[in-house]
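**Student:** have a look; sequence and predicted model below, questions after that.
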Amino acid sequence: MKPKRYLAAATAGAVAAAVLAFGAGSADAGPGNGPGHDNGKGHGRQVDLQLLAINDFHGNLEAGDGLTHELHGEEVPAGGAEYLATHLEQARDGQRYSTTVAAGDLIGASPFLSAAFGDEPTIESLNAMGVEVSSVGNHEFDKGIDDLNRHIEGEADYAGADFPYLGANVVDEATGEPVLEPYWIKKFKGGVRVGFIGMTLEGTGDIVAKSGIEGIEFLDEVETAEKYAAELTGRGVDSIVVLLHEGGVPVAEDTGHDCESLDGSGVGMSGPIVDIAEDMTAEVDIVVTGHTHQEYVCSVPDPAGQSRMVTSASSYGRVFTEIEASYDKRTKDIVRSSVTGSNTVVTRDVEPDPFQTDLVQQHLDDVEEVANRPVGYIAEDITRGETRAEEFGLGSLIADAQLERTADPDFGGADIAFMNPGGVRADLLYDEGDPGVVTYGELYTVQPFNNYLVTMDLTGDQILTMLRQQLPGEDRDTTLFMQVSEGFTYTWDTGAEGTNQIVADSLTLHGEPIAADQTYRVTVNSFLADGGDSFHVLAEGTDRVTGEIDLDAFEAWFAENSSPESPVEAPEPGRVNVI
C-alpha cells in the first residue's frame, strides 16, 4: 500500500499527468439439496455452484453520500468497499463451490481517492474481497496497455492483482494473438471445473485514447467466444461462463427476454448485448455483463433455443449479482434449467469490513489536504443528465470553461468547444461537504481522465458531420449528445429520418449561420481529438494546438469565475433546439 508517487504527482500538478462469485472457493461447503446433490462429502452427482458478480466498480472505494440506489421505491445509501466486502462474505457463507468474478471497468474513471494513487488501492481492495477473475473493460485501457500490465504483473512495492484480468478479444494486430490471458479455469475440489472467458466490447478501440493501444485491436465478441469455448471443451471443461464488458438497457415493454429488476417487476432488454447473447455459442452457459451501468437478470435464448441467463449489477459497487446453478459431475456441465439469479443492493446496514475500512481511511488521510482544497463556489447543484442522450448543465459548463481557456489566440483561438457526455463522471452538488464549496477532489471526480485540450481547424461541413455522428451508427448503438459551448446552437429534429435529425441549415454561432466551407477553431479534449466515442471526423482536424489538461483548465476557470459572493450557477438548457 505504497503508491505515494501518484499522490506526489497530484499535489505538484493537480494530477497532471463486481465482483462475481461462483461460491466461496474450493474448500468446505454446506450440504447440497435434493436427490443426487453433493452430500457434503463430495459423493453426490450434482453440486451447487454460486456466482457473485460485480461490474463497473470504477474505484469507488469510499461510502460517499453521493452513492445511492433505489430500493423498494426509495433511494437509499448504497455501496462502499467496506460494505460490499461484507455483503459478499455473507453471501458466500456455507457455500462450498463459490467464486467471485467481475465484468470489467474495475479501475479507471475513478474518484480522487483511488485515482490519486494510480488505482492501486482499488486493486488491493478487490484482492481482499476475494475477486478471483475479471474481464477487462474499456476503462482498464484509460492509461494504455502498459499501465494495465502494471496492475496485472505488479512492480516494486506494488503486488498488482491477485486475480487474472482476461481479454480474449484483445489481440496483437500483427499476429492476431491475444495480448492478455483469454480464459481461466476455476478448479474446485472433487474435479469440478468451470471455465471463464473474459472479453471487452469490440468497440473499445473507439472509446479509449489511441496512443495507449497502438498495435492492438479488439475482435468480435461472438466469434471470440466460439473460439475459446471450443478450446475449453477440448480440455474437458464443458461448464463455461463469459465475462463480457458489454451490456444492455432494461426496457418497460416485453421483449421476450424474461427480465427482472430489483423491485420484482418484469421488464425487457435492449442494446448490443441482446444480439451478442442470442448469437453466442450454446456451449456458454451464463453471460455476466457490464458497461451500461444497468442492473438486470434476464433470460435470452441461445442459438440452440435454450434459455441462458444474462446479468449485470449496476455500477460503483452498489449492487451485486448472485447466481446459483447445479453442476452435474457426470456430464461436467452446468444444468441450464437449474440456473437462477438475483441482484442485491449493497446496503449499509451491515458491519463494515475492518480491512476495507482501514484501507480507505489510510488513503483518505494521505489525500485529505489535496482533496479538500477549495477551488471554487457554486450556487446550486450542477448535474449530469439522466442519460448521455441529452443536454445537461454540467456538460455545458465544462464546454464554456474549455472555450474560455482556449479562446485567446495564443492558446488556440477557439470559437466553439464541445464536451463528450461520457467524460463527465459525477455531479457537482451544493451540499457535498461545505455547502457551496467545490473542492479539488470533487472536481477531479467530475473529470478524472487527465485529457489535454486540443484546439483545431474544422470546416462547417465537418462540424455538421460531427453532430450527425452523435446518432447511433455503424460503430455505436446509442446516442451520445455532445455538450456545446455558449453561443453555438442548432436544431435536432427527432421526427426526421437518420442523420437528417441534425438540421443542416440550423447551425449558428452567435446568431450567424455556420458556413459549410468556412473554417472554425474548435476545442475538444484529446480523447475526442483522436476520434474517440466514434466521432471520427474530429481526427481530421488540422492546425492543432495542444493546451492544458482539462482538469487544470476547469480548476483555473473556477478560480477566475467564482467566489463566495458570486458563485457559479448552472447554465440554462436550450442551447440545442430539440423538437
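**Tutor:** It's in.
**Student:** for the rest of this, base every contact and every neighbour count on C-alpha atoms.
**Tutor:** Will do.
**Student:** roughly how far apart are His293 and Tyr316?
**Tutor:** Applying C-alpha to C-alpha, to the nearest Å, the value for His293 to Tyr316 is 8 Å.
**Student:** cool, and Asp220?
**Tutor:** Separation of Asp220 from Tyr316 (C-alpha to C-alpha): 27 Å.
**Student:** the two: which is more packed in?
**Tutor:** Remark: of Asp220 and Tyr316, Tyr316 carries more neighbours, 25 against 15, as counted by other C-alpha atoms under 10 Å.
**Student:** Asn420 contacts Met482, doesn't it?
**Tutor:** Yes: Asn420 is within contact range of Met482, at 5.1 Å (criterion: C-alpha atoms under 8 Å).
**Student:** which one of the two has more residues nearby?
**Tutor:** Counted by other C-alpha under 10 Å, Asn420 and Met482 do not tie: Met482 has more neighbours, with 26 against 23.
**Student:** try it against this one:
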Amino acid sequence: MPATSPAHPERRRRRTNRFLALAAGAATVGALAAAALPGSASAGEDRRPGGHATGRYQDVQLLSFNDLHGNLEPPSGSSGRVTHVHEDGTTEQITAGGIEYLATHLRQAREGNTYSITAAGGDMVGASPLISGLFHDEPTIEALNKLDLDVTSVGNHEFDEGAKELARLQKGGCHPTDGCYTDEEFQGADFPYLAANVLDEKTDKPILKPYWVWKKKDVKVGFIGVTLEDTPGIVSAEGVKGLKFKDEVETINKYARVLRAQGVKSIVALIHEGGFPASTSYNYDCDSPGAGDGVSGPIVDIAKNITPQVDALVTGHTHNAYVCTIPDPAGKPRMVTSAASFGRLYTDTTLTYDRWTGDIARTAVTSANHVVTRDVPKATDMTELITKWNTLAAPIGNRPIGYISADIGNTGTAETPLGDLIADAQLAYGKELDPETDLALMNPGGIRAPLTYAAKAGEGDGVVTYAEGFTVQPFANTVNLQNLTGAQLVQVLKEQVTGANAAAPKILQVSSGLTYTLDLTKTGADRVVTDSVRLNGAPIDPAATYRVATNSFLAGGGDGFTTLGQGTDDLVGADDLAALEKYLLANSSATNPIAPPKADRITVVK
C-alpha cells in the first residue's frame, strides 16, 4: 500500500460496528463481555483438557501521541525539533513534525499489524496555529479522523472554549457564532473523547464518555481517559464554568473496576498529566542503570497509586518525551509513555494479550518513541486538507504585522527574548489605555512558538505575518489593567516559585524597566531576592500602588498566581495579539526591523 494513501480504509467502514460506546451498565456491553469471559472457548481454540490452545498470546500494537495542539503544518524553530542521543553520548537535533508526515509514519507502522489501536493523551486542540485555531479547530478534528485516531482523553486545552464547544467537536454541527466555514456541515470526531474525571456540577456525571472498549474478534482492550485535576487552575474560569474535576487516581481506579466487572481485563489509562525526564533526548533510556531518577513530576505519584488492574499509561501535558516503567501499588513495573508534543513523535507499544486470562502479559510489554521525520512522502489526503484550510485562512493569515532582524526565541532559563517583546507590547498598549500603567507581566505558557526570521511561502525574510503572530499567541486573551500594591507585586514574583509552582516554576516575562534577581541556589520564596526588585531603577515600595498590565488569564489568578486575582480597578482592553501587532507595526519596518531583546531583566544566579 502506498504510504501516501489513506491506510486501512476497511477500518473506516467498520468503525461504527467496532466502536463500543460504553456507558456504565449498558446491557449490550454486558452481553458482549459475558460472551468472552476468561475461561470460555474462543472460536478455533482448542481448550480441551490436556490440549494446547493455539494462538494463546496476541500482540496488540498501541500507537499513541499527545499534545498535538492543532499543529497540522510542520512546526518551526525549536518547536519542530527533537534531540537524539547517540551511544557515545553526543546529541543531534532532528527536524520533526507535521500532520502530513505523522500520517505517513503511523500508516507505515500499522502495516502488517492486524491488531492495531491508535490513541492520544489529550490537548489535540487548543493553542493551535491559525490554520486550525481560526476555525475553532475543526481542521484538526478532520485530520484526526483521516488519521484513524481511535480514542483520546481530554486535556486542559479541550476546555479553552468551554464544555459546549467541546461537545460540538465531538458531535459536530456549525459553530454557534461563526456558522459553517464550508458548504459541508462539520461532522465532529469519529473517535470518542474520554472525560472520566470531568463532571457536570448539576448532574454529577461525566460530561463525555468515561471509558471505551476496543474489540477485535476475541481481543478486548479498555481505555479510561482523564485530564489533570488542576485543569481549573490553568484554564480560564469561563472555560470550566459548571464543571468539577476529580482526582485522577480515584477516577481511574473506579472505572477500572467497572471495566473488570464487564469482563474487560486489559486496560490502558489515557492521562493528560505528565512528568519530567532526566534527559531531554527523546530516546533516553530512563530505566537503564545509572539513569538517575528517570522521570519525576506529578505522573510518578499518579502511576504509583493507580490500581494494578491498569496495564499501561499514555500520558501528556508536560510536552516531554519518555518511555519509562514506574512500579504499580503491587511493586510490579508498568509502562508509562509520553510522545513530546506537536506531532514530533509517536509511541509504538506492544501489548501482549493473553486470550486465556483476557489480560495483558505485563512482562512482555515493550515500547519506544519514534521520530516523525520529514524524509518520508507526505500523506496526500493531509496535504489536500491543509491546502483547503490554508486557502480559507490566507486573506487573514498572510497579512504582514511586523518585521524582525533575527529569530526571536521563547526558550531560556527564565526570561526569553520573545517574552520580553510581548511584555513590552502589553506595556505599550496598557499606556494607551491608561498613561499611568507602570509594567506588564506575561505568563510563559501563553507563548506557544518562537518568531522565526526565515521566509515562508508568500513572504520575505524577517516578515512576521498575522498567522505567525496567531501561532505565538492563540488564546484570544484580553490585555487587562489592575492596581497592585508593591507588596502584592513582590508576592506575585514569589508565586513563580512557590505554592502551585514550587515543583515546576513558572517565570513571568517582564516588561522593560522591571528588574530583579532570581537566586536558584536558594529554596522556596527566597529564590526571589526581595531587595533586588526594582522599577526603572527604584526599589519597589511595598505601600505604593502600581498599575499592572497582564492578559485576562493571569488577571483571573491563572497559573497559580492567586495574588493577581486580587487586583483592583480593573480595566479590560482588546485582545493580546492585537497589542502585539500594534507594537510591531509601530516599532519595525522592512528597512528597520526589530531586533531580539537582550533578555537581561532577570538576573539568574545558579
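**Tutor:** Received, thanks. Predicted, not measured: the structure shown is a model, and the values here were computed from it.
**Student:** just the TM-score for the two chains, thanks.
**Tutor:** TM-score for the superposed chains, counting by TM-score structural alignment, normalised by the length of structure 1: 0.89, backed by 539 aligned residues with a C-alpha RMSD of 2.5 Å.
**Student:** and the equivalent of Asp407 of structure 2 over in structure 1, how far is that from Ser562 of structure 1?
**Tutor:** Taking TM-score structural alignment, the alignment pairs Asp407 of structure 2 with Asp381 from structure 1. Remark: distance between Asp381 of structure 1 and Ser562 of structure 1 (C-alpha to C-alpha) = 15 Å.
**Student:** with Leu126 of structure 1 instead?
**Tutor:** For Leu126 of structure 1, the distance to Ser562 of structure 1 - C-alpha to C-alpha - is 39 Å.
**Student:** next one: Cys298 of structure 1
**Tutor:** Distance, Cys298 of structure 1 to Ser562 of structure 1, by C-alpha to C-alpha: 48 Å.
**Student:** the more surrounded of these two?
**Tutor:** A count of neighbours by other C-alpha under 10 Å puts Cys298 above the other of Cys298 of structure 1 and Ser562, at 27 against 17.
**Student:** report the contact partners of the equivalent of that one over in structure 2.
**Tutor:** Taking TM-score structural alignment, Cys298 of structure 1 has Cys324 as its aligned residue in structure 2. Neighbour list for Cys324 of structure 2: 285-287, 294-295, 335-337 [criterion: C-alpha atoms under 8 Å, 6 or more residues apart in numbering].
**Student:** do the same with Val605 of structure 2
**Tutor:** Taking C-alpha under 8 Å, 6+ apart as the test, what Val605 of structure 2 contacts is 517-521.
**Student:** 10 Å instead?
**Tutor:** 517-522, 527 (C-alpha atoms under 10 Å, 6 or more residues apart in numbering).
**Student:** hang on, isn't Thr508 of structure 1 packed against Gly487?
**Tutor:** Yes: judged on C-alpha atoms under 10 Å, Thr508 of structure 1 makes contact with Gly487 at a distance of 7.9 Å.
**Student:** of all the contacts of Val605 of structure 2, which comes closest to Leu134 of structure 2?
**Tutor:** Of all these, Leu518 has the smallest distance to Leu134 of structure 2: 37.8 Å, by C-alpha to C-alpha.
**Student:** quick check: the aligned residue for that closest one in structure 1?
**Tutor:** Here Leu518 of structure 2 is matched to Trp492 in structure 1, going by TM-score structural alignment.
**Student:** counterpart of Ser532 of structure 2 in structure 1?
**Tutor:** Match for Ser532 of structure 2 (TM-score structural alignment): Ser506.
**Student:** which residues in the stretch 401-550 of structure 1 form strands?
**Tutor:** Assigned by DSSP state E, counting those that start in this stretch, the strands in the stretch 401-550 of structure 1 fall at 416-419, 437-439, 452-459, 483-484, 488-492, 508-509, 512-513, 519-525, 542-549.
**Student:** mean deviation, the last one versus structure 2?
**Tutor:** By that I understand strand 542-549 of structure 1. Averaged over the aligned pairs, strand 542-549 of structure 1 sits 0.5 Å from structure 2 after superposition, using mean C-alpha distance after the TM-score superposition for structure 1.
**Student:** angle of that strand against strand 519-525?
**Tutor:** Angle of strand 542-549 of structure 1 versus strand 519-525, following axes from the mean of the first three to the mean of the last three C-alpha atoms, to 10 degrees, is 40 degrees.
**Student:** what do we get in structure 2 for Ser314 of structure 1?
**Tutor:** By TM-score structural alignment, Ser314 of structure 1 lines up with Ala340.
**Student:** I'd say its match and Asn66 touch.
**Tutor:** Yes: if you go by C-alpha under 10 Å, Ala340 of structure 2 and Asn66 touch, sitting 7.0 Å apart.
**Student:** pull the contacting residues for Leu106 of structure 1.
**Tutor:** Listed by C-alpha under 10 Å, 6+ apart, the contact partners of Leu106 of structure 1 are 18-19, 54-60, 119, 122-123, 126, 134-140, 315-317.
**Student:** okay, and which of these map to strands?
**Tutor:** Cross-referencing the contacts of Leu106 of structure 1 against strands under DSSP state E gives 54, 134-135.
**Student:** of those residues - the most surrounded one?
**Tutor:** Neighbour-wise, those (other C-alpha under 10 Å) top out at Ile54, 35 neighbours.
**Student:** for that residue, what are its contacts?
**Tutor:** 18-21, 84, 100-106, 131, 134, 288-290, 311-322, 343.
**Student:** from those residues, which land in strands?
**Tutor:** Members of these lying in strands (criterion: DSSP E): 20-21, 100-102, 131, 134, 288-289, 311-313, 319-322, 343.
**Student:** got a ChimeraX select line for the buried ones in the contacts of Ile54 of structure 1?
**Tutor:** The ChimeraX command for the buried members of these (criterion: 16 or more other C-alpha atoms under 10 Å) is given here:
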select :18,19,20,21,84,100,101,102,103,104,105,106,131,134,288,289,290,311,312,313,314,315,316,317,318,319,320,321,322,343
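**Student:** how about Val171 of structure 1, what's its partner in structure 2?
**Tutor:** Using TM-score structural alignment, Val171 of structure 1 pairs with Leu199 in structure 2.
**Student:** for its match, which non-adjacent residue is closest in space?
**Tutor:** Leaving aside its chain neighbours, Leu199 of structure 2 sits nearest to Pro206 (4.2 Å; criterion: C-alpha to C-alpha, 6 or more residues apart in numbering).
**Student:** quick check: which element contains Ala256 of structure 2?
**Tutor:** helix 248-261 (DSSP states H and E).
**Student:** separation between Ile401 of structure 2 and Ala578 of structure 2?
**Tutor:** 10 Å.
**Student:** which neighbours do those two share?
**Tutor:** Residues touching both Ile401 of structure 2 and Ala578 by C-alpha under 10 Å, 6+ apart: 466, 469, 584.
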